[in-house]
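Novice: no letters, just coordinates:
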């Protein structure tokens, strides 16, 4: 039966989210091999904010609904769907999930791990898949290696701290906030905490016995990347995840030559598209980690759909430790 739903729609690209509003639109119907999900929780990511201004590499046609990952309950299934039925708790990455309902291919849905709340499950797939592709596929990080995680309080940063610990690495969590570092230290117990405000090169070298970090996970870019090349170990790996600082750094290749390190760009979704079989293995691996309770995603705060602006601002103002969640069901 046709109906309507509320959704967070981007009508035009503009600063300060001026082109974004909650609107009543037609509720989508599932087609063959598709599932309609009643969204219980959807995570906010930096690309969501960037897309409202047209600053992200993925530029959907206007108007569009934001959101990249969600958890909810199956509401209806299309022809040919046998793996799910109404009432099943599911989660997934996907586009357009800041809405009361979303239609997604059944093939990309995962049963929600019983250990995770809807909010935890919603904030899980993008961050942990990014961390997994970076640390396992790109860096081939080994137990006992030193892993320096920048932006450790953010969604992808905290996922890397969590996953690196589960892999047996020695983890240095880095942030510009002592308050955030205190939370990370209390809840995740990395081997060291480093405030980067006054620089971090010498501190990292001291922690690693002068060698430097074997792996550096960098979702920040800018000055953080510039200083990271000064404290990477010989033969180390710098993982470029993103540029939340707003500045694209440049690599002094003479330093890379002298220190023998490599820089890996990480786009977890594109990795899966280029290598489908490995992509399926990656997805299976992160959900297995969640089901076994070896990792623990953190929800910073949850907001109803009408308070989406407050949710966006937690990221824009760097207030988050973990993931911010929008709850269309409230």
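Specialist: Noted; the coordinates are in hand. Note that this is a predicted model, so its numbers are computed, not measured.
Novice: all contacts plus neighbour counts: C-alpha atoms, from now on.
Specialist: OK.
Novice: what's the nearest residue to residue 266 if we skip its chain neighbours?
Specialist: If the residues on either side of it in the chain are set aside, residue 266 comes closest to residue 241, at 5.4 Å by Cα to Cα, 6 or more residues apart in numbering.
Novice: ok, structure two:
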């Protein structure tokens, strides 16, 4: 079968196509024939060797944490052969070989059925970057979000930015805001129906003050970090919560501690290890239903063939795409 692997940590050029045997199934595992795989900033972090020692499986590593495929051998699952499934949870591409391959050996608990009303590309776009799943769990489980509150999800082209806005609106936010670093991307965001602050024309704090009448936002879903974190903290309403999710703009920030003290604000970190597999599957099933009903629409920037996985990863990390970047198998 075809796969993408790397045999040492490094830049994009360590990724290379290989021809290897199908996975040998362990007890209870199912064999899934992948059709569309997603790319994720985490894939880049893992490949660069930025996780703690011992976290990543021995080389070679097949990347890819998410995607959609068809069950070929059900193993210990109750899924019928030919069932379409989405990878839901698990540590694929890290502790286990991942989805950037024709076939993957998967724990049945990480396989979620996909209905006929949702296509492979749409389901893969939902899972790529995990923005919708992250936003839903962060708002409902960590932020104590209530309908009528306001939400900021910076980074209009990214998974958390887009997923955060759409999920917040579905959950009843009175206002869901994102940001764009260029006017061109702000225009794309508005065309997609997002309330966006064009950071090329006004500061984050000024934009939030303008849109909220000076009150600030109740929740920030911060998948960007870098300078944005400190600025967003200062844009919180009294009693607001900032949930730190990712760091596409950098791992360091500066904060004014009075933004925490005077606003009685909260800072929380997010990671999927905080949630059970049942919570992840239940949430992904809800999100698939929302895709089917067109209440949310995950956007796709570009689909690359599997053999161009290195270029797909570079495009995701360096080019700031507006939507998800996928791999076709």
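Specialist: Perfect, thanks for sending it. Note that the structure is predicted; figures quoted are calculated from it, not measured.
Novice: okay, now the alignment partner in structure 2 of the residue nearest to residue 266 of structure 1: neighbour count?
Specialist: In structure 2, residue 241 of structure 1 lines up with residue 245, judged by TM-score structural alignment. Neighbour count for residue 245 of structure 2, taken as other Cα atoms under 10 Å: 22.
Novice: can you show me the strands along the stretch 101-250 of structure 1?
Specialist: If you assign secondary structure with DSSP state E, counting those that start in this stretch, the strands in the stretch 101-250 of structure 1 sit at 101-105, 110-111, 146-149, 170-175, 192-195, 213-218, 232-240.
Novice: which of the residues in stretch 186-199 of structure 1 are buried?
Specialist: 188-190, 192-196 (16 or more other Cα atoms under 10 Å).
Novice: just name the closest of these to residue 56 of structure 1, please.
Specialist: Comparing these against residue 56 of structure 1 with Cα to Cα picks out residue 196 as the nearest, at 26.4 Å.
Novice: returning to what we had before: what would the strands of the stretch 101-250 of structure 1 look like in TSV with distance to residue 9 of structure 1?
Specialist: Putting these into TSV (distance: least, Cα to Cα, whole Å) gives the following:
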stretch	distance to residue 9 of structure 1
strand 101-105	13
strand 110-111	26
strand 146-149	34
strand 170-175	33
strand 192-195	38
strand 213-218	31
strand 232-240	30
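Novice: nearest to residue 60 of structure 1, out of these?
Specialist: The closest of these to residue 60 of structure 1 is strand 101-105. By Cα to Cα, the value is 16.3 Å.
Novice: counting contacts, what elements does the closest one pack onto?
Specialist: Taking 3 or more Cα pairs under 8 Å, 6 or more residues apart in numbering; DSSP states H and E as the contact definition, the neighbouring helices and strands of strand 101-105 of structure 1 are strand 34-44.
Novice: tell me, the strand it packs on lands on which residues of structure 2?
Specialist: Under TM-score structural alignment, the match for strand 34-44 of structure 1 is residues 29-39.
Novice: so what corresponds to residue 16 of structure 2 in structure 1?
Specialist: The pairwise alignment with structure 1 assigns residue 16 of structure 2 to residue 21, based on TM-score structural alignment.
Novice: how near is that match to residue 139 of structure 1?
Specialist: According to Cα to Cα, to the nearest Å, residue 21 of structure 1 and residue 139 of structure 1 sit 41 Å apart.
Novice: show me which of the two is the more surrounded one.
Specialist: In this view residue 21 of structure 1 and residue 139 are compared by other Cα under 10 Å, and residue 139 has more residues nearby, 21 against 16.
Novice: what does the more buried one align to in structure 2?
Specialist: Checking TM-score structural alignment: residue 139 of structure 1 goes with residue 143.
Novice: residues contacting that match?
Specialist: Residue 143 of structure 2 makes contact with 219, 241, 243, according to Cα atoms under 8 Å, 6 or more residues apart in numbering.
Novice: can you pull the contacts of the closest residue to residue 305 of structure 2 other than its chain neighbours?
Specialist: Nearest residue to residue 305 of structure 2 in three dimensions, chain neighbours excluded: residue 328, at 4.9 Å (Cα to Cα, 6+ apart). Contacts for residue 328 of structure 2 (Cα under 8 Å, 6+ apart) come out as 35-37, 303-306.
Novice: need the residues you listed in JSON lines (columns: neighbour count and distance to residue 52 of structure 2).
Specialist: As requested, those are arranged in JSON lines below (neighbours: other Cα atoms under 10 Å; distance: Cα to Cα, whole Å):
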{"residue": "35", "neighbour count": "21", "distance to residue 52 of structure 2": "31"}
{"residue": "36", "neighbour count": "28", "distance to residue 52 of structure 2": "29"}
{"residue": "37", "neighbour count": "34", "distance to residue 52 of structure 2": "25"}
{"residue": "303", "neighbour count": "17", "distance to residue 52 of structure 2": "31"}
{"residue": "304", "neighbour count": "18", "distance to residue 52 of structure 2": "30"}
{"residue": "305", "neighbour count": "13", "distance to residue 52 of structure 2": "31"}
{"residue": "306", "neighbour count": "22", "distance to residue 52 of structure 2": "28"}
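Novice: which one of these is nearest to residue 262 of structure 2?
Specialist: Set against residue 262 of structure 2, the nearest of the contacts of residue 328 of structure 2 by Cα to Cα is residue 37 (45.1 Å).
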